[in-house]
Structures are given as structure tokens and as C-alpha cells.
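Chemist: Sequence first, predicted model second:
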Amino acid sequence: MTDGPTYGFDTLQIHAGARPDPATGARQTPIYQTTAYVFRDAEHAAALFNLQEVGYIYSRLTNPTVAVLQERIATLEGGVGAVCCSSGHAAQIMALFPLMQPGCNIVASTRLYGGTITQFGNTIKRFGWSATFVDFDDLDAVKAAIDDNTRAVFCESIANPGGYITDLDAISAVTDEAGIPLIVDNTSATPYLCRPIEHGATLVVHSTTKYLTGNGTVTGGCVVDSGKFDWSANDKFPSLSQPEPAYHGLKFHETFGPLAYTFHGIAIGLRDLGMTMNPQAAHYTLMGIETLSLRMERHVENAEKVANWLEDDPRVDYVTYAGLESSPYFDRVKSICPKGAGGLFTFAVKGGYDACIKLVDALEIFSHVANLGDTRSLVIHSASTTHRQLTPEQQEAAGAQANVVRISIGIENAEDLIADLDQALSKATS
């Protein structure tokens, strides 16, 4: 879309980044299922490889379908650019890659998806990186965990699995003081409910597999750059501020300014890590985003009804949904997620682990899958699946105790979801 009027979210989720196909006039973004692109001549090819001209070389780096998705997500998040990749986990590595060196560390929230805790707690050690996990409600603990080798702070806007809301304004004040970037996983909230860059985030990551696509068909990830961080303020980020040997000494921040991180993510990250999103996945996600606001409104509406019903049920110990007035994060929702607390939360079943297993097996409308953010309502027992690899202490910190099930509320009739939970709870606690 051209510069000019300021468009609303509902308009941007359909039009941002998309233009009629110049060759055919096709209105929907085509799936450019191609590996490579013909250069105009040798001079054109050299300019592309030298990063002197923007264009398409090879689909590991750039693809027209993926490019539309990148621009759309960046626009919805209020960023200057984005890099899409093969999964949410890939996006996390892609986000850290330009920032880290062997011996560097990140400070991460204890309230993260179990796979992220494993990736940060174990896998990244193979790169010589490390992570310190801290309760992000304890700002003094976050400050104390940051040292001279810390290169980023990482959290989720709405945490998976418990639906905990992070005080992004408070955390970004800490990272600003320390002079390091704040990375926010906005998967559970989406830019419709929360725009982390407006709360001080430097980078935003997504598993586009979830709410952005919304139909459980393809995996994908995205890293959005705010364009607001000064990568040359000190010597902590040499990949962005110092000469790059692979491009004859080019300095990304000096050359590309606010787009330095985005260009690095494509020219170095995708080139060397190869975590590429395929164009068909980008196409499905683009179609999903066209209805994002409508779906998120229904997710929130249904989640509020289901959570209130569960909270009043004597077979349930507690519900973690931040949209409940009883939640300690209820007031935080108003400032961080003013359109609602999302559709993801947990509840504790009386009867513990065994009752949770019975509940999951008895549900009929809810699908028992390792996913969230689908149009369908989903359920999983985190302690025995997504968070199984964690210690009991880590499970408790993440809100994934043995007596807890996680539900992702879909867009079905709320009354049908409640009836399904009712019959399953009866079987689980009888």
C-alpha cells in the first residue's frame, strides 16, 4: 500500500504488502513456487549479491510470496521489516543469531513454552550461548541477572501455557537502562491484541503456525524488527556494527540504518542457517491473517465465557485466565492487551494428574493436539507432553503442573464447548 492515509487494522490485515500481480493482474497473492530468478544481466546479478540492489536471487533468501507476508506482519506489528522462516523455533534462533557470540547470554522468563525453555536451557549451549531464567514479575531479579555478557532479554506477551501477561513496559524500562534489546514472543496475543513494539520491544517473534495462520495447516515463524535500536551504540553487536567479511567489509547498521537487522537476517541468517519458509506456507498464512481480527474477537469472547464457567465449577481448583477479575493480571490486560486476554489458559482439575488424563480422553469437541491458536478448540496436558522434559520446579514456574490442563479456545459455539467440558469433567472426577 502507498504512503498516505493511516489505515485501520482490519484493512491492513487484508491489503498490507499485497498488490495485484503485475504479469496477470491476479488479486490474490500468487504462490511463487520457484527456486531461482532470472537476472536481467551480469551487472544486475552482481548488484544483488553485493546488497547494492534489492531483488530476488534464490528462494532460500527471498521469495515474492514470502515477501508479502513479511511486509504484512511487519506492518501489523508496527515494525520496519520482518524475516519469515520455517517455524517458531527457527524464528527464536534467527532472532538471537545476529546478537550472540560464544560466551554471551540471554535473560529469559520462567513463564515460557516448554520447548523454548529446552531450546534456551540446553540446545543453545552448543553455540556457546547460555540463558538465565528469571521470574519477570520480579524486576530486581531481572536487573540482577543482566551482566556484561547479556545480549538480549526474552519473554512472551501472553505466556504459554498459563495465559500470564508480561508487564512489557516495566521490562522494556529495564532493557533500555541496560542498553540491550528486548525480544517478545507475541504468538499467543498476535498484533491484534498486543503490539509489543509500542511497549518498548526491539524485536517481536511469532510462531505463525498458531493464530496468524489459524487453521492448523502449516508451520512457520517470523522475526519483526522495530528499527529503533542503536546497534552501533557500543561494541556488543559486532555482526551489525562492524565490517562483515562476507560482504567485503560492509557494515550493516551504517549501510542500512533502521533496516540493518532485517537485512542481516536475510543476507546472513537465511543464507547460512537456511531456515526458509516455503511459499505455500506463506500463502496459507496470508489467507489466515485476512480474518485475524474477526477470529481473535471470537477467541476472546469464547474464552471469557468458558473461563468464567470453569471458575464457578466445584470440580475445578483454579483457572489462570487473565481476563478473569480474580486474576492477578486482570489490570495488566487493560494496558498490555486492551482488546482482550487471548484464548489460551490453563485450569487445575480436582483429582490431579489422573483426573487430567481422564478429562483429555473424554473431551469430544476439543482436539487433543500439541498446538494452539487454531479455529478449533484444543486441549493438552502440558506436564506429560509439551513441558514433560522440564523438572517439576520448572513445570511449576511455567504454570504446567501435573494437575493442570491447557486449553486453546476456538471459535465454535461457546455453549457447545462448555457442555463438552461439563461431560468430560464428570467422567474425570467421578
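Modeler: Structure's in. What do you need? Residues are numbered from 1 along each chain as shown.

Chemist: CA atoms for contacts and neighbours, from now on please.
Modeler: Fine.

Chemist: you'd agree Gln70 is up against Cys84?
Modeler: Yes - using C-alpha atoms under 8 Å, Gln70 makes contact with Cys84 at a distance of 6.1 Å.

Chemist: which neighbours do the two share?
Modeler: Counting by C-alpha atoms under 8 Å, 6 or more residues apart in numbering, the contacts common to Gln70 and Cys84 are Cys222.

Chemist: the more surrounded of these two?
Modeler: Cys84 (34 against 23; other C-alpha atoms under 10 Å).

Chemist: secondary structure element for the more buried one?
Modeler: Per DSSP states H and E, Cys84 falls inside strand 81-85.

Chemist: buried residues in whatever helix or strand comes next after that strand?
Modeler: Using DSSP H and E, the next helix or strand after strand 81-85 towards the C-terminus is helix 88-96. Burial within helix 88-96, assessed by neighbour count using 16 or more other C-alpha atoms under 10 Å, is assigned to 88-96.

Chemist: and helix 88-96, how far out from the chain's middle?
Modeler: Between the centre of helix 88-96 and the centre of its chain there are 10 Å (C-alpha atoms, centre = their mean, to the nearest Å).

Chemist: Summarise which helices and strands that helix is packed against.
Modeler: The contact analysis (3 or more C-alpha pairs under 8 Å, 6 or more residues apart in numbering; DSSP states H and E) places helix 88-96 against strand 203-207, strand 221-225.

Chemist: Among those strands, which comes closest to Ser382?
Modeler: Nearest to Ser382 among the helices and strands packed on helix 88-96 is strand 203-207 (18.2 Å), distances taken as C-alpha to C-alpha.

Chemist: and the angle from the closest one to strand 81-85?
Modeler: Angle, strand 203-207 to strand 81-85, by axes from the mean of the first three to the mean of the last three C-alpha atoms, to 10 degrees: 30 degrees.

Chemist: Between helix 88-96 and strand 203-207, find me the angle.
Modeler: 160 degrees.

Chemist: Which elements pack onto strand 203-207?
Modeler: Strand 203-207 sits against helix 88-96, strand 182-185, strand 221-225, with contacts defined as 3+ C-alpha pairs under 8 Å, 6+ apart.

Chemist: would a markdown table of these with distance to His264 be doable?
Modeler: Converted to a markdown table, these look like this (distance: least, C-alpha to C-alpha, whole Å):
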| stretch | distance to His264 |
| --- | --- |
| helix 88-96 | 10 |
| strand 182-185 | 17 |
| strand 221-225 | 11 |
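
Chemist: one more structure, for comparison:
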Amino acid sequence: MTDTPQGFDTLAIHAGTEADPATGARQVPIYQTTAYVFRDADHAAALFGLQEVGYIYSRLTNPTIGALQNRIAALEGGAGAVCCSSGHAAQIMSLFPLMAPGRNIVASTRLYGGTITQFSQTFKRFGWSCTFVDFDDLDAVKAAIDDDTRAIFCETIANPGGYITDLDAVAAIADEAGIPLIVDNTTATPYLCRPIDHGATLVVHSLTKYMTGNGTVTGGVVVDSGKFDWSASDKFPSLSQPEPAYHGLTFHETFGPAAFTFHGIAIGLRDLGMTMNPQGAHYTLMGIETLSLRMEKHIANAKKIAAWLEGHEAVSGVTYAGLDSSPYKDRIPKICPKGAGALFTVQLKGGYDACMKFVAGLNLFSHVANLGDARSLVIHPASTTHRQLTEEQQIAAGASPDTVRLSIGIEDAEDLIADLDQALKAAG
């Protein structure tokens, strides 16, 4: 690699990887190993004491996973990254160093249903709490922050509705409060938006989705901007105060911009064990090589299909931000200048029953609990991904009972429109 800044597509193929030093293999090998032989006793002691970087045990570090971490950090413009077993694991990993019993976060109401459940229910078992706020109301975001707030959390392009968050405005609020902004960039990917460029401290992904792009593996990642001053206050003792497990080592003082990344491996993966497997990392590395090509086709199809749906007599609304009718259209040039993504919802005039018939009548669209696949996908959130929420929460999240979520794939748009048309007719 050279010192000259490189373009997205070059980084997507080359960042974080070199030819295998042992064999010359051009593609990153799958290092399917549990442990690694130490050179000697001093080498082992240095690794365990965080005095030397290297490989100990694949719950912590692995060369295949390391290559993926380096590539994603380069694409997101981060100082480092830690991969883990899923997007949900990434959310816990991002918050683990920041939180303690009695602490809280402020999160957008427009989130994936599973995230809302994790934040509102599972957090209670850790003694954490979450206040959900409409992030279009910046005054409400400010008002929700108190002395115990340790982070603000939102999605770049919200799942399921495809709403675009004003990241710059939210980051300014986080900066004023002296707390990190965590952004889930799953539905945008770094091809459409790099949240760190808009002031985010941490970026999380479900790598299961667009980054891998073929529906084969689950995975997650936390990317650290390396720009937050963890020692500016006493709010983040895990990073700014001596760590007993490492003989009083202070992560921020010792590792500087890499403090959060080192903590994620040395504490997070060590104790939580949310490890990605090497084969999954390999699939994701291969998927990222074609990310920009896929995203361009995803977006072209989504624009065409959303416009067609908006004019259909059975449809009462389409939430795609790329439509002229969308209240979020003005945010595209600033947040996602290459396009509004390929995830959006459709409201049917026939309500809940029509949605169920519509989903059942589709042929090319696969009815699955996933998004970001090369294949077009469909789901009725109110009866599935957001089923555990109250109807009020469903509406706030953009998943009301009359709503179907579409993840537009890279097939021929005309074939997808034909499939949607016959299913809408069948649904009455």
C-alpha cells in the first residue's frame, strides 16, 4: 500500500491485506485455528501483558478476521475495528466499555425492532436503560440527556423505513454533552455514508447484510474513529482509569487513538466471547470486494421500483428517501450523496390483511428476516421483526400494521415490478 489516499474501490479490494507471507496466496487464507505457537516464554508473556501485538487465541485475534477489521476500518475512515459474531453483538460490544449499572443511552425511535427490544428489555438485566426519542426533534434529543447518559445511538438509514438521520446535527449534540455518538451504518454501508466524517465516535454494522451481500454468514463490527477524548471526564473509567486485569494499565493513556479497539479485544472479546469465525470473515472479505458495484445496482433498482409503487392504486405511501415526495430527500446530498439506499417500506390501503396476502403472493421476493442480500427480500414487520413492540412503538419505528418492508436486490427491475404488481392484485 502507498501513502497516497486511495479510492473506495481500491480500498475495498486491497485494504488490510497483503499476499500471504508463507505461501504467496493472493486471497486472504482462512486461518482455521484455535491457537498460535509462541516463540518462547517471553513472547507469550509480552502478548498477554499487551506489550506486544500478535496472536494468542482465536477468541481474541485471528489473521483472517484481522484482515477484515483492517479493511472495514479503512473504508469507514476509522482508527481501528473489532469484528464479532453479529450486529447485535456489535451493539453490546460498542456499549460495554462505556456503561455501568445506573447509566443510560439516548436512542432513536426509528431502529430495527430487535435493537429496540435489546435496548428496552435486555439492557435492564445489566442495570442499563435507554430513552427513545424522535431524532427529527433535536430539542427532545438534548432534553433526554442527563448526567448518567453515556452515549447517543441512531441508524444512518433507519430500518425499516429508510429514513435518513441528520448525523451532523446529532453529533453536535453529543459533542456538547461530552459523550460519544454511535451510528449503525448497516443499511448505508461506507459506500453511501461514512458516519465518522459527520462526527460519529463509533460505527457499528451487521456485516450479515450489504457488506457480505450474499446471505451466507452472520457477523458484526465496531469501528472506532480514534477521535474521542476518553480522559476528558470521569464518565468512562474503563478507558481512562487503571484496569485491574492488566496490572493497572490505562487503555487511553497507553494506546491513545487505539484505546477503544484494544479494549474491545483485550476485555470485550476476552470476557464476552462474541467472536466471529474465520470462515465468516472470509466470506465478508469477498463480499466487500464488490460492495460498490452491488450498491449502485441496489439503488438504481430501488429508485425505479419506489417510484412505480408510489403511483400504484393499492399503495397509500412509500417511505423511500430518494422520492421527491420524501421529507428526507434534502438530507441525501449531505448524508448519502451517492443515493438513499435500497431499503424502504410500503403502506397498503388494505391494511394488515392485505399486507399478509401481498407477502404470501410474491415469487421473486423472498420472505425472510434479513436485508441487504443480492436477492430482493420482503417482510411484514408488525407481525415479525417488530411483533414484540406495542402498536404505538411500531408506528414510531415506522412499522405500523399496514406496512411492508422491501429490501431491493440486484435482479432486473422490470421482473421485480412484475412480481410486485401481480402480488398487489392478488392481495386485493
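Modeler: Yep, it's here. Quick caveat: nothing in here was measured; it's all calculated off a predicted structure.

Chemist: TM-score for the pair, please.
Modeler: TM-score of the superposed chains, computed with TM-score structural alignment, normalised by the length of structure 2, equals 1.00; 428 aligned residues with a C-alpha RMSD of 0.4 Å.

Chemist: re earlier: closest one to Gly221 of structure 1 out of the buried residues of helix 88-96 of structure 1, please.
Modeler: Nearest to Gly221 of structure 1 among the buried residues of helix 88-96 of structure 1, with distances taken as C-alpha to C-alpha, is Gly88, at 4.2 Å.

Chemist: Which residues are in contact with the closest one?
Modeler: 205-209, 219-222.

Chemist: that older thread, which one of the helices and strands packed on helix 88-96 of structure 1 lies closest to Asp420 of structure 1?
Modeler: Closest among those, using C-alpha to C-alpha: strand 203-207, at 28.3 Å.

Chemist: Where does the closest one end up in structure 2?
Modeler: Matched against structure 2 by TM-score structural alignment, strand 203-207 of structure 1 falls on residues 202-206.

Chemist: coming back round to it: which of the helices and strands packed on helix 88-96 of structure 1 sits closest to His368 of structure 1?
Modeler: In terms of C-alpha to C-alpha, the element of those nearest to His368 of structure 1 is strand 203-207, at 19.4 Å.

Chemist: Name the residues that touch the closest one?
Modeler: Under C-alpha under 8 Å, 6+ apart, the answer for strand 203-207 of structure 1 is 87-89, 91-92, 95, 181-187, 196-197, 219-226.

Chemist: can you map out the strands along structure 2?
Modeler: Secondary structure of structure 2, counting by DSSP state E: strands at 80-84, 104-108, 129-133, 149-155, 181-184, 202-206, 220-224, 315-318, 343-348, 366-367, 377-379, 403-407.

Chemist: Show me what the third one is packed against.
Modeler: Based on contacts counted as 3+ C-alpha pairs under 8 Å, 6+ apart, the elements that strand 129-133 of structure 2 packs against are strand 104-108, helix 113-120, helix 138-144.

Chemist: now Arg195 of structure 1: how far from Trp129 of structure 1?
Modeler: 28 Å (C-alpha to C-alpha, to the nearest Å).

Chemist: Let me fix that, I meant to ask about Ala178 of structure 1.
Modeler: In terms of C-alpha to C-alpha, Ala178 of structure 1 sits 19 Å off from Trp129 of structure 1.

Chemist: Asp137 of structure 1 now?
Modeler: In terms of C-alpha to C-alpha, Asp137 of structure 1 sits 24 Å off from Trp129 of structure 1.

Chemist: ok, how many other residues are close to Tyr350 of structure 2?
Modeler: Slight slip there: residue 350 of structure 2 is Gly, not Tyr. Applying other C-alpha under 10 Å, we find 17 residues neighbouring Gly350 of structure 2.

Chemist: Next, the angle from the strand holding Cys84 of structure 1 to strand 221-225.
Modeler: Using the same axes, to 10 degrees: strand 81-85 of structure 1 against strand 221-225 is 160 degrees.

Chemist: what about strand 81-85 of structure 1, distance to the chain center?
Modeler: Using C-alpha atoms, centre = their mean, the offset of strand 81-85 of structure 1 from its chain centre is 12 Å.

Chemist: what span of structure 2 lines up against it?
Modeler: By TM-score structural alignment, strand 81-85 of structure 1 lines up with residues 80-84 in structure 2.

Chemist: Tell me the mean distance between that stretch and structure 1 once they are aligned.
Modeler: Stretch 80-84 of structure 2, aligned to structure 1 and superposed, deviates on average by 0.2 Å (mean C-alpha distance after the TM-score superposition for structure 1).

Chemist: contact partners of that stretch?
Modeler: Contacts for stretch 80-84 of structure 2 (C-alpha under 8 Å, 6+ apart): 65, 68-70, 72-73, 90, 219-226, 258, 261, 264-265, 269, 274-276.

Chemist: same thing but at 6 Å, please
Modeler: With contacts defined as C-alpha atoms under 6 Å, 6 or more residues apart in numbering, stretch 80-84 of structure 2 is touched by 69, 73, 219-224, 261, 274-276.

Chemist: which one of those residues has the most neighbours?
Modeler: Ranking the contacts of stretch 80-84 of structure 2 using other C-alpha under 10 Å puts Val222 first, with 32 neighbours.

Chemist: which residue lines up with it in structure 1?
Modeler: Mapped onto structure 1 by TM-score structural alignment, Val222 of structure 2 lines up with Val223.

Chemist: now do Met276 of structure 2
Modeler: Counting by TM-score structural alignment, Met276 of structure 2 corresponds to Met277 in structure 1.

Chemist: Distance of its match relative to Asp361 of structure 1?
Modeler: Distance, Met277 of structure 1 to Asp361 of structure 1, by C-alpha to C-alpha: 34 Å.
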